[in-house]
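A.B. asks: Here's a sequence, model it:
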Amino acid sequence: MKNRPIDNYSVEMYQAAADYILERAGTRPDIGLVLGSALGNLAQLIENPVIIPYAEIPNFLTSTVASHAGQLILGTLEGKRVMCMSGRFHYYEGYDFEDLVIPMRVMQCCGVQTVILTNAAGAINESYRPGDIMIISDHLKLTGASPLRGPNREEFGPRFFDVSDLYTKRLRGLVRTCGENLGLSLREGVYYFAVGPQFETPAEIRAMRILGADAVGMSTVTEALTCGHMGMDLIALSLITNMAAGVLDQPVTGEEVDETGRRSAADFSALIREIVSRLE
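C.D. replies: Predicted structure coming up:
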């Protein structure tokens, strides 16, 4: 699955991936967009798309999740040049945490400075409902591992870096304004990173709630930390697709996640378009 150990990834290898992408696309993107589970239909909004399967990109990774398209799409959205990952990579697929820096570093090598991360998440906060959209203001990651473990690449960022404004406060305000313009009542809260692939137990959800988490998912945080290391501006949005384990007296299923994604696609797509249109 992996091309080689992450320790051997040089800046030149990231740049080789970026050069391949830029040659295929013919232009440099300004905004990066990562589409999570049940959100792949947003990729259809991109105009004049250039579609590149992940497997064709040198030194890149390959998605194994059935609901993820596993392709990079470059084109325009609301008049802005975008680079969209339709499908992402997860620790539970068998990658090491250190592997998960690759997509965001390649994005930056392509010219991206602002990234929008999206995901499907389960609601820990009992006032949330499926179909809600949550702006991530902070996260909890208690796994003990970091995607930035290993040799530091000074070309991307410092060995030790601040994450107090990881989810860029200025841009969170922009998202709230976009929601108001569309008549959407957005949530804002803390995302708990769980490694998966199993959904969480009711006891784990109770513990997460005590710690201050509002939603839980299996992605986004590794990408966010990589963006923070490189000083990139970041927006992260969770589509609440289900109530987390134990909140309701029913099991959590992947089918529920996909169904909520389909029902909420119009609102979520409208919000993404509004955000992109207002980014400088």
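A.B. asks: CA only for contacts and neighbour counts going forward, please
C.D. replies: Will do.
A.B. asks: does Asn213 count as helix, strand or coil?
C.D. replies: Just to correct that, residue 213 is Ala rather than Asn. coil (DSSP: H, G, I helix; E, B strand; the rest coil).
A.B. asks: residues touching it, list them.
C.D. replies: Under the criterion of CA atoms under 8 Å, 6 or more residues apart in numbering, the contact list for Ala213 reads Ile124, Asn125, His139, Leu140, Gly189, Val190, Tyr191, Tyr192.
A.B. asks: which ones among those residues are found in strands?
C.D. replies: Using DSSP state E, the members of these that fall in strands are His139, Leu140, Gly189, Val190, Tyr191, Tyr192.
A.B. asks: Quick check: of the residues you listed, which lies closest to Ala270?
C.D. replies: When those are compared for distance to Ala270, the smallest value, 20.7 Å, is given by Gly189; criterion: CA to CA.
A.B. asks: pretty sure the closest one contacts Met134?
C.D. replies: Yes: contact status for Gly189 versus Met134: in contact at 6.5 Å, counting by CA atoms under 8 Å.
A.B. asks: These two - which one has more neighbours?
C.D. replies: Each of Gly189 and Met134 had its neighbours counted (other CA atoms under 10 Å), and the higher figure belongs to Met134 (25 against 18).
A.B. asks: re the thing from before, max pairwise distance over the ones in strands among the contacts of Ala213: which two?
C.D. replies: Counting by CA to CA, the most remote pair of these is Leu140 and Gly189, 11.0 Å apart.
A.B. asks: Please give me every residue in contact with the residue lying farthest from the centre of the chain.
C.D. replies: No residue in the chain has its C-alpha farther from the mean C-alpha position than Asp249, which lies at 29.4 Å (CA atoms, centre = their mean). Taking CA under 8 Å, 6+ apart as the definition of contact, Asp249 has no neighbours.
A.B. asks: To compare with the earlier structure, here is another sequence to fold:
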Amino acid sequence: MDTTAPPGVYQRATETALYVRSMLPNNLQNPKVAIVCGSGLGGLVDTIEPDPKVELAYGIIPNFPQSTVQGHAGKFVFGLIGPQKTPIALLVGRAHFYEGHTMDLVTFATRVCKVLGVGTIIVTNAAGGLNQDYAVGDIVCLNDHLNLAGLVGIHPLRGPNVDEFGVRFPPLSDAYDLDLRKRAHKAWKDLGLDKHKRRLHEGVYAFVAGPTYETRAECRMLRTLGADVVGMSTIPEIVVARHSGIRVLAFSLVTNSAVLEAGPRGDDPTIQAMNGAELTEHLSKGKANHEEVLEAGREAAKDMQALVKQILSGLYAS
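C.D. replies: Next up is the predicted model:
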């Protein structure tokens, strides 16, 4: 069996990185950190200094996939952050598998970040809360994941290994960097956010392919398997980042509480006198919608921005 890398994977990432560098001033050409901004979290771009700042629309970048989802602007932003003026890259919007992209395209931006020299990636997303102790607006620092799509074969490393990035069988038991998670909790307290209503948790993210939100039975299954939050992104990027030797810190913003209770039965005596509109309202309680996701993102944006900036300031203080 031929185990050589498919032609073009590393080459395309290198070509894209060379183009991106050609559009940047010298002090932005080698970002140390990348941040992936999830649904409604594009405001993280405000964490960087206003000058120098370069924004590149995904549409003009060679080989880059296009994001079609509301709340994902679709631009690569470069600038400096914190008192140490650390060069940073932000992916404002991401490509999702459910949009019809291949896993190769979903994770392509992560590979470009590796070629650019990124050593740490902070990945954010909007997610549904499965853990009933979580409230809408809470932030979850991920410490593990369930890659359900990957377990059934939809895996970002499927196929011949790309040796230029990493080994054939990368471990993931250490995927979520412990030092970075420790810094996240310290930053939360240093900012005084632990005294506010919004809470910072640690938990497990379940990756599902989407684009439908989960059924009640699926939510109960995922919770039984140990998942605290569920979403349609992030894990492919994290797998590829770890394959490439990039340190990972990931946050989920809880934008809705998943419905775990079984739905009403058709022979339930309490619904027999309800008309059609009343039945629809009764069944729709707790139903998730994308507008709700974006609104929760707007509400939490300032805390998320402050947290990320504080973490990075501490990370490069010495």
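A.B. asks: TM-score for the pair, please.
C.D. replies: Comparing the two superposed chains by TM-score structural alignment, normalised by the length of structure 1, the resulting TM-score equals 0.94, with 275 aligned residues with a CA RMSD of 1.5 Å.
A.B. asks: returning to what we had before: just give me the closest of the contacts of Ala213 of structure 1 to Gly254 of structure 1.
C.D. replies: Nearest to Gly254 of structure 1 among these: Ile124, at 16.8 Å, using CA to CA.
A.B. asks: And His155 of structure 2, what's its match in structure 1?
C.D. replies: Using TM-score structural alignment as the criterion, His155 of structure 2 maps onto Ser146 of structure 1.
A.B. asks: what's the closest non-adjacent residue to its match?
C.D. replies: Nearest residue to Ser146 of structure 1 in three dimensions, chain neighbours excluded: Phe97, at 6.2 Å (CA to CA, 6 or more residues apart in numbering).
A.B. asks: Please say which position in structure 1 Gly38 of structure 2 maps to.
C.D. replies: The pairwise alignment with structure 1 assigns Gly38 of structure 2 to Gly36, based on TM-score structural alignment.
A.B. asks: What is the burial count for that match?
C.D. replies: Counted with other CA under 10 Å, the neighbours of Gly36 of structure 1 add up to 24.
A.B. asks: State the distance from it to Tyr14 of structure 1.
C.D. replies: For Gly36 of structure 1, the distance to Tyr14 of structure 1 equals 23 Å [CA to CA, to the nearest Å].
A.B. asks: What of Gly212 of structure 1?
C.D. replies: Going from Gly212 of structure 1 to Tyr14 of structure 1 by CA to CA gives 37 Å.
A.B. asks: Comparing the two, which residue is more hemmed in?
C.D. replies: Between Gly212 of structure 1 and Tyr14, counting by other CA under 10 Å, Tyr14 is the more crowded of the two (22 against 16).
A.B. asks: Check the mean deviation of the helix or strand harbouring that one from structure 2.
C.D. replies: Counting by DSSP states H and E, the element that carries Tyr14 of structure 1 is helix 11-25. Aligned to structure 2 and superposed, helix 11-25 of structure 1 gives a mean residue distance of 1.1 Å (mean CA distance after the TM-score superposition for structure 1).
A.B. asks: what packs against that helix?
C.D. replies: strand 47-53, helix 102-110 (3 or more CA pairs under 8 Å, 6 or more residues apart in numbering; DSSP states H and E).
A.B. asks: Can you say which of these is packed in most?
C.D. replies: Most buried of the helices and strands packed on helix 11-25 of structure 1, by mean neighbour count (mean count of other CA atoms under 10 Å): helix 102-110, with a mean of 23.
A.B. asks: Which other helices and strands does it contact?
C.D. replies: The helices and strands touching helix 102-110 of structure 1, judged by 3+ CA pairs under 8 Å, 6+ apart, are helix 11-25, helix 221-230.
A.B. asks: quick one on the thing from earlier: which residue in structure 2 lines up with the residue nearest to Ser146 of structure 1?
C.D. replies: Checking TM-score structural alignment: Phe97 of structure 1 goes with Met103.
A.B. asks: Surely its match touches Pro236?
C.D. replies: Yes: A contact is recorded between Met103 of structure 2 and Pro236 when judged using CA under 8 Å, the distance being 7.4 Å.
A.B. asks: shared neighbours, those two?
C.D. replies: Common contact partners of Met103 of structure 2 and Pro236 (CA under 8 Å, 6+ apart): His155, Pro156.
A.B. asks: more crowded one of those two?
C.D. replies: Pro236 (24 against 18).
A.B. asks: which residue lines up with that one in structure 1?
C.D. replies: Aligned against structure 1 - with TM-score structural alignment as the criterion - Pro236 of structure 2 pairs with Thr222.
A.B. asks: repeat for Ser313 of structure 2
C.D. replies: Alignment note: Ser313 of structure 2 maps to Ser277 in structure 1; criterion TM-score structural alignment.
A.B. asks: Relative to structure 2, what is the average displacement of the helix or strand hosting that match?
C.D. replies: Ser277 of structure 1 is part of helix 254-278, with elements assigned from DSSP H and E. Taken over the aligned residues, the distance from helix 254-278 of structure 1 to structure 2 averages 1.0 Å (mean CA distance after the TM-score superposition for structure 1).
A.B. asks: what helices or strands is that helix leaning on?
C.D. replies: For helix 254-278 of structure 1, the contact count by 3+ CA pairs under 8 Å, 6+ apart identifies strand 71-77, helix 169-182, strand 233-243 as packing neighbours.
A.B. asks: can we see that at 10 Å?
C.D. replies: In terms of contacts (3 or more CA pairs under 10 Å, 6 or more residues apart in numbering; DSSP states H and E), helix 254-278 of structure 1 is packed against strand 31-35, strand 71-77, strand 80-86, strand 114-123, strand 133-140, helix 169-182, strand 233-243.
A.B. asks: centre of the chain versus the first one, how much separation?
C.D. replies: It refers to strand 31-35 of structure 1. In terms of CA atoms, centre = their mean, to the nearest Å, the centre of strand 31-35 of structure 1 is set 7 Å apart from its chain centre.
A.B. asks: now the contacts of Ala213 of structure 1 in TSV, with distance to Thr226 of structure 1?
C.D. replies: Putting the contacts of Ala213 of structure 1 into TSV (distance: CA to CA, whole Å) gives the following:
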residue	distance to Thr226 of structure 1
Ile124	25
Asn125	27
His139	14
Leu140	15
Gly189	20
Val190	18
Tyr191	16
Tyr192	17
